[in-house]
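Q: Below are the sequence and a predicted model; questions follow.
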Amino acid sequence: MDSYDVLVIGGGPAGYVAAIRAAQLGFKTACVDDFTRDGKPSLGGTCLNVGCIPSKALLDSSEKFEMIAHDVADHGITVDGLKMDLGKMLSRKTGVVDKLTGGIAYLFKKNKITSISGLGKLVRADGDEWIVDAAGTEVKARNVIVATGSSPRELPLAPFGGHVVENSGALAFTEVPQKLGVIGAGVIGVELGSVWRRLGADVTILEALPGFLLAADDAVAKEALKQFKKQGLDFHFSVNITKVEQSDMGVTVTYTEKEQEVTAQYDKLIVSIGRIPHTSGLGADAVGLGLDERGYVKVDSHYRTNLKGIYAIGDVIGGAMLAHKAEEEGVALAEQLAGQAGHVNYDVIPWVIYTSPEIAWAGLTEKAAKDAGLNVKTGQFPFSANGRALGHGDPRGFVKVVADADTDKLLGVHMVGPNVSELIGETVAIMEFGGSSEDLARTIHAHPTLSEVVKEAALAADKRALHM
């Protein structure tokens, strides 16, 4: 029976990163993963195969298409006979995914990690080790890391199948739907809705909550919603879905809005109402692994479960379901197993929505800071006053800084605008080191760049913005 220092169950961002870091630290490591794409084993989990990576590839392709169709005329560029080859667009997306998933396989080989394709199941304890069924073969491990991720949550009225799809199905439409319905106005719903709206679909987004992006700063959410409505996305809030019926022609959705019953017809319906922990087939009940009432694996601050030698990280333990959060947990746990001080600062995890304009934030919103009893000051600066944004032809949005008025500690930064996914990183670094809005304001930013808006927003927190 093969024996390992570390056995990881799950090859997504949490699992494969934990395996790589463990191997770097000298542990004999294996990873068992049952994810398949097109019937073949494929490392990377949901994120690389049917989530983060393919969706961003399609977002980029669709944004280029829309830019050429509608935006380049202002640059003095005229394009005649513009055509879209959806098949080639989807093929490019697949190529990007293949390159990255193949890259993980290469990294496993480079770091001498044993990769096992199939289901990993906890079987029993054997002294200080655990017996795990790895794709039908029992192996031993001193430390087992559960990183099985999450699965899309189904709407009971609209189980997945046929014209009702989750994120993976929405990334593989073979033709552009004429009418597309989206249930859920969260990150995935808005991103996928944006892709197909740009490519020609009439998109309606139905949301049960009373407002848009309630986790984001109010000012950012309001600006983003205004921009998305300008683009033609049709939002409906406080919606209660009462019936979903499929036919050969599409999907009929009945819902109530403002006490009125509405019936709508769609060619396709994307259901994006969150994700649930994936523990099916793990053997949690058989070994007594502790789960909470929602099915998440219960862990302490060091990712230890109730069973000695078994740990859990990533989506399966809850919290922010973000690939970068899962990766950091993988690194932190591997380092803790090696006696190092691995740590994740959950207070400054960045959030990004890759729409156009992009949305990004980290730290506390203004409301959250005030609710915590802090004396708050804010600074805000628009991209419309930035030379690089004007040169790009995309001056939408702004950067908002939230700081403690008494200590000047930087509490949060919130952005909506061009390329803000790339701008949020420097603010996370400042907050990670407990820095101030003054630290951000005094940092020299190259001119002309979009990043100058971040500096100006920090200056504005002390009412000394230079270009407004």
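A: Here it is on my side, so go on.

Q: use CA for all of it now, contacts and neighbours both
A: Fine.

Q: the longest helix in this protein is where?
A: Secondary structure of the chain per DSSP state H: the longest helix is helix 86-110.

Q: what's that helix packed up against?
A: helix 13-24, helix 45-50, helix 52-66 (3 or more Cα pairs under 8 Å, 6 or more residues apart in numbering; DSSP states H and E).

Q: Below is structure B, check it against A:
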Amino acid sequence: MAEAAYDVVIIGAGPGGYNAAIRAGQLGLKAAIVEKGPTLGGTCLNVGCMPTKALLHSSELFEQANNEFAHIGIEVKPKLNLGQMHKSKDDSVEALTKGIEFLMKKNKVTVVTGYGKIAGTGKVEVEAADGTKTVLETKNIMIATGSEPTPLPGVAFEDGKIIDSSGALFLPKVPKHMVVIGAGVIGLELGSVWRRLGAEVTVVEYLDKVGAGMDAEVATAFQRGLTKQGLKFKMSTKVTGAKTSKDGVELTVEPAAGGAAETIKGDVVLVAIGRRPFTAGLGLETVGVTPDARGFIANDHFKVADGVWVIGDVTHGPMLAHKAEEDAVAAIELMVGKAGHVDYTLVPSVIYTSPEVAWVGKTEEALKAEGVNYKKGKFPFAANSRAKINHETEGFVKVLADAATDKVLGVHIFGPQAGELIGEACMTMAFGGASEDIARTCHPHPTRSEAVRQAAMGVEGWTMQA
């Protein structure tokens, strides 16, 4: 047999794929990465996390200029230039994709553009846009194809009217009324963007609380905060159909538990009920791999067959970009005989609304269900000096710790910069730390991070600033 041209060929250039390629290059592997899109970075960079954060940032500044600046002595009359806002977002994305291209060159990774699929053990076939096909010979294949928006039966996508998360990033004008189906991360982030820019936003959710997987106490406060901002919620409600016309969309909804149907009219409907693994047409059958009913590929330490590996959204665990990055490093290190491991219980979640929500570890509901005896410390941002000065007093920090050992079991933050603050909790929990470790560590003053410390103090009942 001819020697394989590559040590590893990675299908998909999202956060999982491109980080796997970087780590492979660092460890001396000859790697190639296959991407069907025109740019690297996958959903996250091109039509997901990054452009969404750009719009979140811009819309927050727009709202502050309208509502907060005068209060602190800055008098302006802002005018929305949506075209420029989109251009700024797109410029940021372009810069990031060029950064990934640079990292591929730096780590001597071959980039192959086209639709990649497995063509048998050690073979990846790539079909370019012009129909030409190339077969890459490799010792290892890594599946890093990510996920795609989950469609909703009875609600077919239609450009400009019934859209997915990608469509919500490129609307040419602010909708009068946007209906968001799904009160998860994507729906709430994008719904809050367009609400701040002037749209009426109604969120329809099948469950009885927002933020699937979120601690119930946080979810209640979070929904209350979003309601004060102007979002409207129809909870415990299912969507049964949709009709489009030149005027917009008419949704048919009814109570999730059953009951009388009603209609909701909007000019744009955003379907944000989650994402599903992208596994169709990958040639998995050529290596004896069969996804489960939901499309996920099971793995044993990221391995699914001889010389075939899987990481990120396409396999089990949290469907998050940073989880995919951890998978990538662990899988490549296992590939070369190193020790690779990812603890999915320590993968944080963040919703980048304003204020943000972030959490890691167990919720109170989970601890109760498991019969774990725990203690809780809680501290409001209303009592944090930096939050007060910045007029960011909504929300709180909650620390959950084992009642006997004081080991931190979960941390939940609803408030300013929650996504930045949660890193301290992740690190503490990674080392098996106690709430006292946080409570007795000096934090800079005045900062929002002191709220985390004060909440940790509260586990043992000695919160000092509230």
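A: Perfect, I can see it now. Model, not experiment: these values are computed from the prediction.

Q: between the longest helix of structure 1 and helix 13-24, how many degrees?
A: 30 degrees (axes from the mean of the first three to the mean of the last three Cα atoms, to 10 degrees).

Q: Now do helix 86-110 of structure 1 against helix 52-66, angle only.
A: 150 degrees.

Q: My read is that residue 328 of structure 1 contacts residue 344, right?
A: Yes: the pair residue 328 of structure 1 / residue 344 is scored as a contact, 6.4 Å apart, by Cα atoms under 8 Å.

Q: higher neighbour count, those two?
A: residue 328 (22 against 18; other Cα atoms under 10 Å).

Q: tell me which element the more buried one falls in.
A: Assigned by DSSP states H and E, residue 328 of structure 1 belongs to helix 323-337.

Q: average gap between that helix and structure 2?
A: Superposed on structure 2, helix 323-337 of structure 1 shows a mean distance to its aligned partners of 0.5 Å (mean Cα distance after the TM-score superposition for structure 1).

Q: re earlier: to residue 164 of structure 1, which of the helices and strands packed on helix 86-110 of structure 1 lies closest?
A: Between residue 164 of structure 1 and these, the shortest gap by Cα to Cα is with helix 45-50, which sits at 16.3 Å.

Q: tell me, what residue is most central in structure 1?
A: Centroid check for structure 1 by Cα atoms, centre = their mean gives residue 322 as the closest residue, at 4.5 Å.

Q: what does that residue align to in structure 2?
A: Matched across to structure 2, residue 322 of structure 1 falls on residue 320, judged by TM-score structural alignment.

Q: Its match reaches residue 313, doesn't it?
A: Yes: look at residue 320 of structure 2 against residue 313 with Cα under 8 Å: they come within range, at 7.0 Å.

Q: Give the equivalent position in structure 1 for residue 154 of structure 2.
A: Per TM-score structural alignment, residue 154 of structure 2 is aligned with residue 157.

Q: related to what we said a few turns ago, could you measure from the match of residue 322 of structure 1 over to residue 280 of structure 2?
A: 20 Å (Cα to Cα, to the nearest Å).

Q: Against which helices or strands is the longest strand along structure 1 packed?
A: As assigned by DSSP state E, the longest strand anywhere in structure 1 is strand 137-146. Other elements packing on strand 137-146 of structure 1 under the criterion 3+ Cα pairs under 8 Å, 6+ apart are strand 3-9, strand 129-134, strand 310-312.

Q: so where is the shortest one in structure 2?
A: Spelled out, it's strand 310-312 of structure 1. Against structure 2, strand 310-312 of structure 1 falls on residues 308-310 (TM-score structural alignment).

Q: Quick one: residues contacting the residue nearest to the centre of structure 1.
A: By Cα atoms under 8 Å, 6 or more residues apart in numbering, the contact set of residue 322 of structure 1 is residue 315.

Q: if we can go back for a sec, turn the helices and strands packed on helix 86-110 of structure 1 into TSV, including distance to residue 132 of structure 1.
A: Listed next are those as TSV, based on distance: least, Cα to Cα, whole Å:
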stretch	distance to residue 132 of structure 1
helix 13-24	16
helix 45-50	20
helix 52-66	30
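
Q: any idea which of those is most buried?
A: Most buried of these, by mean neighbour count (mean count of other Cα atoms under 10 Å): helix 13-24, with a mean of 27.
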